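Participant: Structure, please.
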Amino acid sequence: MSNLIVSLSPHIHGGDCTKRNMYGVIFALMPALIVSFAYFGIGSVIVCLSSIAACMLTEWVITKYMLHRKPTLDDGSAVITGLLLGMNLPCNLPVGIVILGAVVAIGIGKMTFGGLGCNLFNPALVGRCMLLVSFPVQMTSWPVVGQQMSYTDATTGATPLSLMKKAISSGDASVLDSMPSSLHLLLGNNVNGGAGTIGEVCALALLLGLAFMLWKKIITWHIPVSIILSAFVFASVLHIANPIYADPISVVLTGGMMLGAIFMATDYTTSPMTRRGQLIYGTAIGLLTIVIRNWGAYPEGMSFAILIMNAFTPLINNYCKPKRFGEVLKK
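Facilitator: Here you go, the predicted model:
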């Protein structure tokens, strides 16, 4: 007769787990990934696959031979890191640089802290920012949508963020006349210049991913909405004060705003736990992004803003604590 083992409560399982959520995020990224493949061609395929493969191999080697633990590649976290890193890179970036970024993302951004659930900073953004600082020329050469015939042969052009930066530095608002329309920014059809990284080419595809994750309750609305809303409000104030600053709709639809707000800032490990903390976190990211974009050295500020607020997440968690079970609120 076999022994009956009764575990501690609760005995009802909701079906939610790390693996399910990770693969849910991957599925939510598919619309943006398909659009980028259609617009950029073979270059985006090579960059994304190289990034995913390098991240998975790096995590497997470190886990097995350095940490002496059983590799856990099946949880999907390494795939997401590789996919998000690839979508934050230009589609003509050399494979060697992509692999270096993946090694840094996993080796330094994730496994140095102990692996999944222990990292302080978003691993994909650690890899991307390292590449941006180390290889600024290669990381800021943007192929034009629809004119990439091969991986090595690409026509580059100025991105909308570059035009915004030029208008501010020159004090000439007429530079913004070359900006794509809001519809083109939403759909990703920026035929007048470079489109940016692989993952920021189509805001509508990213919004579809957001709708799916909200529907499946993979994330909540607090972080993405607070980022986009705070960036929109701050950009509106600047635009009203001086027309050299772009209109707020263009601001939220360009660059890595949507990709960062929906898929990067919402990382479970590096974002606050409470709803109030998430609103503070998201609002600060939106404001920092606009500050860096307008007055920083780089046209884009989303990656740096998220990493800065990742560092503040423990402090936010300490300040915004949930009410203890059974605690009586003071009147």
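
Participant: CA only for contacts and neighbour counts going forward, please
Facilitator: Fine.

Participant: Spell out the secondary structure type for the closest residue to residue 173 other than its chain neighbours.
Facilitator: Leaving aside its chain neighbours, residue 173 sits nearest to residue 244 (4.3 Å; criterion: CA to CA, 6 or more residues apart in numbering). Following DSSP: H, G, I helix; E, B strand; the rest coil, we place residue 244 in the coil state.

Participant: Quick check: residue 244 vs residue 159, distance?
Facilitator: Shown here: residue 244 relative to residue 159, a distance of 16 Å by CA to CA, to the nearest Å.

Participant: and if you look at residue 136?
Facilitator: 15 Å.

Participant: between those two, who's got more neighbours?
Facilitator: Shown here are residue 136 and residue 159; by other CA atoms under 10 Å, residue 159 has more neighbours (26 against 13).

Participant: I'd assumed residue 195 was in contact with that one.
Facilitator: Yes. Applying CA atoms under 8 Å, one finds residue 159 in contact with residue 195, separated by 5.6 Å.

Participant: Could you tell me which helix of the chain is the longest one?
Facilitator: Across the chain, the longest stretch assigned as helix under DSSP state H is helix 18-40.

Participant: For it, buried residues please.
Facilitator: 21-26, 28-29, 31-33, 35-37, 39-40 (16 or more other CA atoms under 10 Å).

Participant: now the other sequence, so there's something to compare against:
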Amino acid sequence: MEEMYNVSSNPHVRDKMTTSRIMQLVVIALLPATLFGIWNFGFHALLVVLVTVISSVFFEWLYDRLMHKKNTITDFSAVVTGLLLALNMPPQIPLWMPVLGSAFAIIVVKQLFGGLGQNFMNPALAGRCFLMISFAAKMTDFSVSDSYRGVLDTVTGATPLAALKKQGFVAASSIPVKNLFIGNIQGTIGETSALAILIGAVILLAFKVIDLKVPLTYIGSFTVFVIFYMLGSGMGFDGNYLLSHLFGGGLMLGAWFMATDYVTTPITPKGQLIYGCCLGILTAIFRLFGGSAEGVSYAIIFCNLLVPIIEKVTKPVAFGKGGKKA
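Facilitator: As a prediction, this is how the structure comes out:
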């Protein structure tokens, strides 16, 4: 035969995009939010980012070494986990806490369940929630920026969402949306600048690392829920209140970078739409009716647990008709 064919096991259709390449692109896409967070919060934020990323890579290497497994730090997944965890940290957090969070994320959530591709929830968010449950005071202690003054001064180290939670609709009119969009506010290192996050999202979309289904469904369903909440509360539509919820907190970072995680997201198109709607509704419920001002992390982790069920009920039906069982 003149033509030689490569005979191999399925799948036979392959893509040139490798796991390490995808992870590298995610790191590049996170750089705008990371650099802005470091510029906004200073040297200690840089230390938090470095310590979290280095410790995540170290724990991955250590586990592989102790378990006599192939070293997997070259796939950059540990770097992505560490960077996402760091961006979800308060800028002045003690440095031992990111190390503890990295150990939990890499060893407990990722490696003990089989490594990359086997984890049942997003490791970075699991690490953050572990720290939130264990050290709530430290994880919700945000430094007040000297360049931002206003309603947030009434709550020491408060984020815009905390101000909304404490003062309700009254606080919305006092929160400058421009600061929320640019990032001159309190918050975790990587969540404050919606602009920087959206620049990163454009990078992910341009290289086809993610698509729009999950992020837009997530943000859209959240928006609809908040609008109904405003109308049902008798305040009428308040654009400032809505934008404060959209650009404040971790919604943008969660929607574009964590809800789109390949391992913990449904693979079926219908499943992704259901997943995004569940995320938006749960985030709104946690924020508006829960005890905490934020709800993105818990919403994503809870929906991660629903992914097997979502995939089961949205699995496409095979063509043709099978025979009856005996």
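
Participant: Quick check: neighbours shared by residue 159 and residue 195 of the first structure?
Facilitator: Listed contacts common to residue 159 of the first structure and residue 195 are residue 142; contacts here mean CA atoms under 8 Å, 6 or more residues apart in numbering.

Participant: As a check, name the ranges of all helices in the first structure.
Facilitator: 18-40, 42-61, 77-87, 95-107, 123-134, 136-139, 160-170, 182-187, 203-215, 222-241, 248-253, 257-259, 275-295, 302-319.

Participant: For residue 113 of the first structure, which of these is the nearest?
Facilitator: Residue 113 of the first structure lies closest, by CA to CA, to one member of the helices of the first structure: helix 95-107, at 9.2 Å.

Participant: mean distance, that closest one to its aligned residues in the second structure?
Facilitator: Mean deviation of helix 95-107 of the first structure from its aligned counterpart in the second structure after superposition (mean CA distance after the TM-score superposition for the first structure): 0.7 Å.

Participant: what about residue 275 of the first structure, distance to residue 218 of the first structure?
Facilitator: Residue 275 of the first structure is 14 Å from residue 218 of the first structure, by CA to CA.

Participant: Check residue 76 of the first structure too.
Facilitator: Distance from residue 76 of the first structure to residue 218 of the first structure, by CA to CA: 14 Å.

Participant: If we ignore the residues flanking it in sequence, what's nearest residue 192 of the second structure?
Facilitator: residue 183 (4.6 Å).

Participant: can I assume residue 30 of the second structure is in contact with residue 202?
Facilitator: No. Contact criterion CA under 8 Å: residue 30 of the second structure and residue 202 do not qualify, at 10.9 Å.

Participant: and for the two, which residues touch both?
Facilitator: Contacts common to residue 30 of the second structure and residue 202, judged by CA under 8 Å, 6+ apart, are absent.

Participant: residue contacts, residue 248 of the first structure?
Facilitator: By CA under 8 Å, 6+ apart, the neighbours of residue 248 of the first structure are 231-233, 235-236, 239.

Participant: And for residue 220 of the second structure, the neighbour number?
Facilitator: 16.

Participant: so where's the longest strand in the first structure?
Facilitator: strand 143-148 (DSSP state E).

Participant: helices and strands around it, which ones?
Facilitator: Using 3 or more CA pairs under 8 Å, 6 or more residues apart in numbering; DSSP states H and E, the elements in contact with strand 143-148 of the first structure are helix 18-40, strand 154-156.

Participant: which one of the ones you listed lies closest to residue 112 of the first structure?
Facilitator: helix 18-40 (20.3 Å).

Participant: how about the closest one, aligned to which bit of the second structure?
Facilitator: Aligned using TM-score structural alignment, helix 18-40 of the first structure spans residues 19-41 in the second structure.

Participant: Please name the residues that touch the equivalent of residue 310 of the first structure over in the second structure.
Facilitator: Aligning on TM-score structural alignment places residue 310 of the first structure opposite residue 304 in the second structure. Contacts for residue 304 of the second structure (CA under 8 Å, 6+ apart) come out as 120-122, 264-265.

Participant: what about the aligned partner of residue 288 of the second structure in the first structure, how many neighbours?
Facilitator: In the first structure, the residue paired with residue 288 of the second structure according to TM-score structural alignment is residue 294. As a burial measure, residue 294 of the first structure scores 24 neighbours (other CA under 10 Å).

Participant: What sits closest to residue 294 of the first structure if chain neighbours are left out?
Facilitator: Distances taken as CA to CA, 6+ apart put residue 165 closest to residue 294 of the first structure, at 6.6 Å, once the chain neighbours are dropped.

Participant: what residues are up against that neighbour?
Facilitator: So residue 165 of the first structure contacts 293-294, 299 (CA under 8 Å, 6+ apart).

Participant: Tabulate these in JSON lines, adding columns for distance to residue 71 of the first structure.
Facilitator: What follows is the contacts of residue 165 of the first structure, written out as JSON lines (distance: CA to CA, whole Å):
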{"residue": "293", "distance to residue 71 of the first structure": "39"}
{"residue": "294", "distance to residue 71 of the first structure": "43"}
{"residue": "299", "distance to residue 71 of the first structure": "39"}
